[in-house]
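Asks: Predicted model, plus sequence, below.
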Amino acid sequence: MPLHANAISSSTPPDPLPKLAALDNTFGALLLGTYGSLLLFGLTAHQTYRYFHLYPQDGRILKSLVTTVMIAETLTSIFCMHICYHYLVKSYSKPQALQFGIWSIDVYPLVTGISMVISQSFFARRIWLVAPRFRLVVVVAGILCLAEIGFFLTGSVKAFIIPTFQQYEEFQWLVSAGSTMAVTADTLLTAVLIIVLHKSRTGIRRTDSMIDVMIMYAVNTGLLTGVFNLLSMLFVRAAH
């Protein structure tokens, strides 16, 4: 018998890897979501570049708002990548590590909430300036935004205190409540903005065409965001 065959037959077989739990509807879903969010992050970075290139005359407040949103979105993408790397690469073959939260996943709800509130404040300010009779709606949306950031902040604090995902399940409603506040605020602000723009029609084709474009922009940036937030919340509830 050849020497190498004897060596192979006498060698000790490697220890089997521990059996891993199915990750399709947990970290697998997070990984797919991260892929999609990184594509959208690229679009956000491109839009930010075009904004500063095309509108250098805008005021400092608006430029600061855009910069802050870009920073928040960058942090969100970094956190998502860190979460995926920690659980799916660094903790590979360590099933016990999948039970515990890490700082990036704990702070993620708060950073996401901050990004949402900043974006919503832009639309709220626009309605406040161009439609004074709807300022009460803006106030209501502002209260919802404060409640939203409060729920997300509490959810992040609880995540740092509670070590395991299983123990955190009873506080998952905090994140769901924050998402509900975000969806409601988005819907209110978008609906009012569409109403204001629709009533601004003059009958002149060129002007009305511009208004139609603005309405489509409001739907794409406000209503669609709210729809995806709602779907995200429903998927989280369905997973539990």
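Replies: Cool, got the structure. Residues are numbered from 1 along each chain as shown.

Asks: contacts and neighbour counts: CA atoms only from here.
Replies: Fine.

Asks: how close does the most centrally placed residue in the chain get to Asp58?
Replies: Nearest to the mean C-alpha position of the chain, by Cα atoms, centre = their mean, lies Thr112 at 5.0 Å. The gap separating Thr112 from Asp58 is 26 Å, by Cα to Cα, to the nearest Å.

Asks: try Leu224
Replies: According to Cα to Cα, Leu224 and Asp58 sit 26 Å apart.

Asks: quick revisit: quick one: the residue nearest to the centre of the chain and Leu193, what's the gap?
Replies: Applying Cα to Cα to Thr112 and Leu193 gives a distance of 24 Å.

Asks: His82 now?
Replies: 37 Å.

Asks: before we move on, what about Asp58?
Replies: For Asp58, the distance to Leu193 - Cα to Cα - is 21 Å.

Asks: Repeat that for Ile127.
Replies: Taken as Cα to Cα, the span from Ile127 to Leu193 is 7 Å.

Asks: Next: Asn25.
Replies: 37 Å.

Asks: for Tyr217, same thing?
Replies: As defined by Cα to Cα, Tyr217 lies at a distance of 10 Å from Leu193.

Asks: want to compare, so here's the second one:
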Amino acid sequence: MSPLPSTQTPTLGNTLGAIFLAVVLSCILFGVSTLQVYHYYHYYPNDTRVHKISVGVLWVLDATHLSLTIASTYHYAVRGFGDFAGLQIVTWPVKLAITINVIIVLLVHSLYTSRVWRLSGYHRGVIGYLVAAVVLAGSGIGVVLAIESWGLRTWADSAAMDWAVLASFAAGTAIDILLSGAMCFYLRKSKGAGMRLNSRISTLIQYTLSTGVFTSAMSLACFFTFILMPHNLVFLSITYLLTRLYVNSFMAMLNARQRGPRTGTDSDAYALSRSHPTSGVRVSTVAFTHGSAPLAQPRDVERVRPPLSTAPNALS
């Protein structure tokens, strides 16, 4: 049998070294996400309770995932130094980190899907249903991967779940691309005659594209490194970074909105979108104005307040 290529041969550099570098970069990205969480709670105090709780849960899960990666790295690099038999065992922090990674990705994708659903005007069009179906299928693959990981005893046993790993990376890439495309499509449809409104929407489109490109590129990197270098841990180190990027991407999307105290109500935004369909402010903008200062509106638009009982909550 011919020897393995140098890119596949397990070495100290592409196993423990790759994990160590991933942990260092993960700590930096965790600091960035923590700062974004602080900015969110400071500048958007009027957001819905669902979003406030979701952001808090994401931060806790992110911190827990980082702690588990540090603990597993310490176990293999320090406590298991020189114990070649022990290095083959998959410890529980690694398994729990995989599970939390699946939960984080599922939560972020669900929050993005809810935004697409509201941008589409709920039951209008098929894109919202398509996005929901793809996210649901990808979530099922992630759950299978998390369950299968708890059955691992050694790293060699992971060969039996290669299909689940590859399917999870492929599904993540497809979902990221689909979510970014759907959100940009509906945001572009929301543009109208207002210059400031169009400027804010263009900013949201730029954030959506940039974050979608980053997460999709990292998912593809995990996919190809797992195929090309299955005998080392480079793909696992990229997975650690991917988890941080998912949290940062969603926080960047929330913090891209206009800051400042609210000057209107949800009912005002809903009435504006309903009573002036040609003004460039449609139902899709409500998903990005709830809980913060509304986007700038054309001056020639008259506000009409409907009864509170008839105005749906955009983000609940």
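Replies: Structure received. Nothing here was measured: the structure is a model prediction, and the numbers come from that model.

Asks: His82 and Leu193 of structure 1: who's more crowded?
Replies: More crowded of His82 of structure 1 and Leu193, by other Cα atoms under 10 Å: Leu193, with 23 against 18.

Asks: Trace the more buried one over to structure 2, please.
Replies: Mapped onto structure 2 by TM-score structural alignment, Leu193 of structure 1 lines up with Met183.

Asks: For the helix or strand containing that match, name the packing helices and strands.
Replies: Element membership for Met183 of structure 2, per DSSP states H and E: helix 162-189. In terms of contacts (3 or more Cα pairs under 8 Å, 6 or more residues apart in numbering; DSSP states H and E), helix 162-189 of structure 2 is packed against helix 92-119, helix 127-149, helix 195-228, helix 283-289.

Asks: Mean deviation, that helix versus structure 1?
Replies: Superposed on structure 1, helix 162-189 of structure 2 shows a mean distance of 1.4 Å to its aligned residues (mean Cα distance after the TM-score superposition for structure 1).

Asks: Just the buried positions in that helix, please.
Replies: 164-189 (16 or more other Cα atoms under 10 Å).

Asks: give me the number of residues near Asp24 of structure 1?
Replies: Asp24 of structure 1 has 11 neighbouring residues, counting by other Cα under 10 Å.

Asks: Tell me the secondary structure at it.
Replies: coil (DSSP: H, G, I helix; E, B strand; the rest coil).

Asks: And the aligned residue in structure 2 for Tyr92 of structure 1, how close does it get to Gly125 of structure 2?
Replies: Here Tyr92 of structure 1 is matched to Phe81 in structure 2, going by TM-score structural alignment. Look at Phe81 of structure 2 and Gly125 of structure 2: by Cα to Cα, they are 57 Å apart.

Asks: quick one on the thing from earlier: and Leu224 and Asp58 of structure 1? Which one has more around it.
Replies: Set Leu224 of structure 1 next to Asp58 and count neighbours by other Cα under 10 Å: Leu224 wins out with 15 against 11.

Asks: Pull the contacting residues for the residue mapped onto that one from structure 2.
Replies: When structure 2 is aligned by TM-score structural alignment, Leu224 of structure 1 is paired with Phe214. Applying Cα atoms under 8 Å, 6 or more residues apart in numbering, we find Phe214 of structure 2 in contact with Leu245.

Asks: for Ile194 of structure 1, what are its contacts?
Replies: By Cα under 8 Å, 6+ apart, the neighbours of Ile194 of structure 1 are 215, 218-219.

Asks: Equivalent analysis for Ser120 of structure 2, please.
Replies: Taking Cα under 8 Å, 6+ apart, one finds 127-128, 186, 284 in contact with Ser120 of structure 2.

Asks: try Phe152 of structure 1
Replies: 109-110, 113, 174-175, 178.

Asks: Compute the distance between the aligned partner of it in structure 2 and Ala269 of structure 2, please.
Replies: Aligned by TM-score structural alignment, Phe152 of structure 1 pairs with Gly142 of structure 2. In this structure, Gly142 of structure 2 and Ala269 of structure 2 are 37 Å apart, going by Cα to Cα.

Asks: go on, Ala164 of structure 2?
Replies: Counting by Cα to Cα - Ala164 of structure 2 and Ala269 of structure 2 are separated by 44 Å.

Asks: Provide the count of other residues in contact range of Met81 of structure 1.
Replies: Per other Cα under 10 Å, the neighbour tally for Met81 of structure 1 reads 17.

Asks: Report the buried residues of the helix or strand that contains it.
Replies: Assigned by DSSP H and E, Met81 of structure 1 belongs to helix 60-85. Judged by neighbour count (16+ other Cα under 10 Å), helix 60-85 of structure 1 contains these buried residues: 63, 66, 68-70, 72-77, 79-84.

Asks: ok, now which ones touch Ala252 of structure 2?
Replies: 36, 207.

Asks: That one: which element?
Replies: helix 234-255.

Asks: ok and that helix relative to helix 195-228, angle-wise?
Replies: Relative orientation of helix 234-255 of structure 2 and helix 195-228, computed by axes from the mean of the first three to the mean of the last three Cα atoms, to 10 degrees: 170 degrees.

Asks: so helix 234-255 of structure 2 aligns onto which residues of structure 1?
Replies: Mapping helix 234-255 of structure 2 onto structure 1 (TM-score structural alignment) gives no aligned residues.

Asks: C-terminal to that helix, what's the next element?
Replies: Counting by DSSP H and E, the next helix or strand C-terminal to helix 234-255 of structure 2 is helix 266-275.

Asks: Now do the aligned partner of Tyr43 of structure 2 in structure 1 against Gln47 of structure 1, distance only.
Replies: With TM-score structural alignment as the criterion, Tyr43 of structure 2 lines up with Leu54 in structure 1. Separation of Leu54 of structure 1 from Gln47 of structure 1 (Cα to Cα): 10 Å.

Asks: I appreciate the help and will end here.
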